[in-house]
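[1] turn this into a structure:
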Amino acid sequence: MSSQDIPEENLPAEQATDEAHGAVAVKGEHDNPFADPGLPEHEHRIQDIDERAAKRSERVVAMLFTISMLATIGFIAAYLAIPVDKSIYVFPIGHISAMNFTLGLTLGVALFCIGAGAVHWARTLMSDVEVAQDRHPIEAEPETKAQVLSDFADGARESQLGRRKLIRNTMFGALALVPLSGVFLLGGLGPAPGTKLRHTAWKKGLKLVNMNTNLPLRPSDIAVGSLTFAKPEGLSEDAEDFQTVMAKAALMLVRIAPENIKDKRELAWSHEGIVAYSKICTHVGCPISLYEQQTHHVLCPCHQSTFDLSDGARVIFGPAGHALPQLHIGVNSEGYLEALSDFDEPVGPAFWERG
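    Modelled structure (predicted):
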């Protein structure tokens, strides 16, 4: 039976439609969704047909490379000229190191401008002709290798690197200057600390001020088994160097019954069982904040170093290699707790024990 013998309403939609035009179509013959559509027709960019537009793009690329060079020079100048302890206020971050902020800003601009210049160069001036190439075995044939070298030569020619001398020279300048940033950084990691790491803000006569209330502490303010954090008198949280000072001067106070203190010097440096130790862990400098009342142990939350505050804050567990430094404290004529000296040794990681 031919299609002419089948009623039109029983034919497939595609076949019925084509029957009306005198032809029978097979479903899927002309609408294969997996057919290779081929490459679209190439559209020329404005820079390909207008040399003035190409010159504008060239100037933009050169400007970006020039900005990169200036930013690198600014990086070096900032590294040499800005004092390491200088701070500036940056909203909404707050007070930060002026040197770190400037170095990060200038280096970021230098690297960004090199990248932006290269991208703009590729998008506007380099060849954008679409090239399709069939897959081939991993090991290239001699003819393929020769073709690759030929394509490379064509790409070098089409990049117009030899023709666009302004781009070439400024690019080479930017790429040559950026590594100097690393050279200056490797030349020194900042000024030598001298004795700054060996001393803190604590000294004889400074009152111990409660970190929460900002009020001087009396012995009666510290109950047996409690943990209190303190800072040196006269140090404001609004000060530019507050974080820098507290990084070394952070203090924790614990009251232990005098008969439970095992270390004789610790007992002599305490007041009525109130002992004062650095809050900075001697492993990598994390702040200690966990206190176990029954055992008189304090725990560093970073790597679980544990110190016994009833026995000279010696290490009883964990990677810390040194006991916590103790602060010698007493009571002044007004009845407030005060420091009688600085810490007995440098706070934080035991750098001074490394030859």
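[2] C-alpha from now on. contacts and neighbour counts both.
    Will do.
[3] give the buried residues for stretch 314-331.
    Residues 314-315, 320-331 are the ones in stretch 314-331 that count as buried (16 or more other Cα atoms under 10 Å).
[4] now the terminal residues of that stretch, how far apart.
    Counting by Cα to Cα, to the nearest Å, you get 25 Å between the two ends of stretch 314-331.
[5] is the spatially most central residue of the chain within a helix or a strand, and which one?
    The C-alpha lying nearest the average C-alpha coordinate of the chain belongs to Gly104 (Cα atoms, centre = their mean; 10.4 Å). Gly104 belongs to helix 98-124 when assigned by DSSP states H and E.
[6] wouldn't Val209 be in contact with Ser236 here?
    No - contact between Val209 and Ser236 fails when scored by Cα atoms under 8 Å: they sit 10.7 Å apart.
[7] which one of these two has more residues nearby?
    Val209 (23 against 12; other Cα atoms under 10 Å).
[8] the more buried one and Phe343, how far apart?
    In terms of Cα to Cα, Val209 sits 16 Å off from Phe343.
[9] re earlier: measure the residue nearest to the centre of the chain to Ala71 for me?
    For Gly104, the distance to Ala71 - Cα to Cα - is 11 Å.
[10] same question for Glu19.
    Taken as Cα to Cα, the span from Glu19 to Ala71 is 73 Å.
[11] so for the two, which sits in the more crowded spot?
    Ala71 (24 against 16).
[12] what distance do you get for the more buried one to Ser341?
    With Cα to Cα as the criterion, Ala71 and Ser341 are 47 Å apart.
[13] following up with a second sequence; could you model it the same way so I can compare the two?
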Amino acid sequence: MPAEPIADPGIPAHLPRPTDVDPKAARRAERQVAAMFIASMLCAIGFAVAYYTFDIKDSWDTFLGFGASNLFLGLTLGFALLLIGVGVIQWSRKLMGDHEISELRHPAASAESDREKVLADLALGLEESGIARRPLVRNTLLGALGFLGVPAIVALNDLGPDATPSNIKKTLEKTFWKSGIRVVNDVTGRWIKASDMEIGQLVNAEPEGLVDAFDPRATAQQREDIESRSLEGAALQVAKTKSAVIVVRMEPKDISSATAAWAHEGIAVYSKICTHVGCPIALWEQQTHHLLCPCHQSTFDLADKGRVVFGPAARSLPQLPIEVDDEGYLVAKSDFLEPVGPSYWERDYK
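    From the prediction side, this is the model:
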């Protein structure tokens, strides 16, 4: 056996802990650890309660000047994690085996005998942890770890509304468009007049009411009507995302009869959202009437009802039925008659 590299520095004799010699102290420490794990479970439940209790919409609930929802979600989740950590530390300090061990550094490549010894040491460590002898600590720890799934599951609710048939009808299958809403430039908010569109032109557009700017030709009554339909915050951004369209003008003789039925003198309006994974598209090939998605190269024929001619998209680009009002401006006849954006498995194709 090799000699020790240094002499024994004179480490004092090991003193037993109170929990090593006093069964009452050991049971008291065990109850303390279990109490922390149980408190962690209660904090996880508190997270779910806070999530559903406090309002975060237009009129936020507050507590001591702070947003109550954020405050209590942070406190409950933080303490759920903290109490597990403190409980494990308390367990290791007071209840696990207390032996001072030193070992010389060995070569990086372990021999088979060393590996067997490591496995034996791990088994010994499990034995000395007392996890088998202390079911109260073990079971409450497992319970605390299991209850940490509660905040995670509850937070999944923020991914969006439940995909019930009624919610799908109100969200995925509905946009801001409806009969009589003008088609406006998505930057300036100006109304788009059919006679101003040139053959081969493409304009990015939105429904009137989702763009901050008003067309200067709008009357006071029209402005009031637009403001009454306007949205704010997240609802505005969601509506803009789903309602974005492109307006193109083609030679009437070049488009199919199905396309012409929802168009006006060669002017057609299509969803700007690719039906593959939802990328915005506006790469327009005037001569072929093809619209190309820059993300995965799905290509749609706008002269033939937005039919897919290339790429991974599984369905045609939705076309918006349009007409012109008494002043010659483009307006929607209705909302889209099929869902915009990526396909999804709940969609009823009948």
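[14] just give the TM-score of the two.
    Laid over one another, the chains give 0.65 as their TM-score (TM-score structural alignment, normalised by the length of the second structure), with 303 aligned residues with a Cα RMSD of 5.0 Å.
[15] sorry, back to before: who are the packing partners of the helix holding Gly104 of the first structure?
    helix 51-81, strand 87-90, helix 165-186 (3 or more Cα pairs under 8 Å, 6 or more residues apart in numbering; DSSP states H and E).
[16] Ala25 of the second structure falls within a helix, correct?
    Yes - counting by DSSP: H, G, I helix; E, B strand; the rest coil, Ala25 of the second structure is found in a helix.
[17] how about the nearest residue to it, chain neighbours excluded?
    Thr19 (5.0 Å; Cα to Cα, 6 or more residues apart in numbering).
[18] ok, now Val183 of the second structure?
    For Val183 of the second structure, the closest residue by Cα to Cα, 6+ apart turns out to be Pro207, at 5.1 Å.
[19] any idea how far Val119 of the first structure is from Pro346 of the first structure?
    52 Å.
[20] ok, these two, which is more surrounded?
    Between Val119 of the first structure and Pro346, Pro346 has the larger neighbour count (other Cα under 10 Å), namely 22 against 13.
[21] the stretch 151-300 of the second structure: helices as residue ranges?
    165-170, 220-229, 233-243, 257-261 (DSSP state H, counting those that start in this stretch).
[22] the last one vs the first structure, average distance?
    Mean deviation of helix 257-261 of the second structure relative to the first structure after superposition (mean Cα distance after the TM-score superposition for the first structure): 1.7 Å.
[23] in stretch 128-141 of the second structure, what counts as buried?
    Under 16+ other Cα under 10 Å, the buried positions of stretch 128-141 of the second structure are Glu128, Ser129, Gly130, Ile131, Val137, Arg138, Thr140, Leu141.
[24] ok so, going back, which one of the helices of the stretch 151-300 of the second structure lies closest to Ile281 of the second structure?
    Taking Cα to Cα, helix 233-243 is the member of these nearest to Ile281 of the second structure, at 12.2 Å.
[25] Gln286 of the second structure -> the first structure?
    Counting by TM-score structural alignment, Gln286 of the second structure lines up with Gln293 in the first structure.
[26] what's the answer for Cys295 of the second structure, then?
    Using TM-score structural alignment, Cys295 of the second structure sits opposite Cys302 in the first structure.
[27] now do the same contact list for Gln201 of the second structure.
    Val248, Arg249, Gln286 (Cα atoms under 8 Å, 6 or more residues apart in numbering).
[28] how about Glu198 of the second structure?
    Here Glu198 of the second structure is in contact with Arg249 (Cα under 8 Å, 6+ apart).
[29] tell me the residue in the first structure aligned with it.
    In the first structure, Glu198 of the second structure lands on Ala223 (TM-score structural alignment).
[30] count the neighbours of Leu299 of the first structure for me.
    Considering only other Cα under 10 Å, Leu299 of the first structure is surrounded by 20 other residues.
[31] repeat for Gly273 of the first structure
    So Gly273 of the first structure, with other Cα under 10 Å, has 21 neighbours.
[32] could you tell me where stretch 311-322 of the second structure falls in the first structure?
    Going by TM-score structural alignment, stretch 311-322 of the second structure lines up with residues 318-329 of the first structure.
[33] how far does the matching stretch sit from the chain's center?
    Centroid separation between stretch 318-329 of the first structure and its chain, computed with Cα atoms, centre = their mean, to the nearest Å, is 30 Å.
[34] quick one: residues in contact with that stretch.
    266, 269-271, 275-283, 303-307, 312-315, 337-347, 349-350.
[35] same question for stretch 11-24 of the second structure.
    Ala25, Ala26, Ala29, Lys94, Leu95, Asp98, Glu100.
[36] show me what Cys113 of the first structure aligns to in the second structure.
    Using TM-score structural alignment, Cys113 of the first structure pairs with Leu82 in the second structure.
[37] ok, for that match, nearest residue in space, not its chain neighbours?
    Counting by Cα to Cα, 6+ apart, the residue nearest Leu82 of the second structure is Ser40, at 7.9 Å.
[38] wait, isn't the one you found in contact with Ala144?
    Yes - assessed by Cα under 8 Å, Ser40 of the second structure is found in contact with Ala144 at 5.8 Å.
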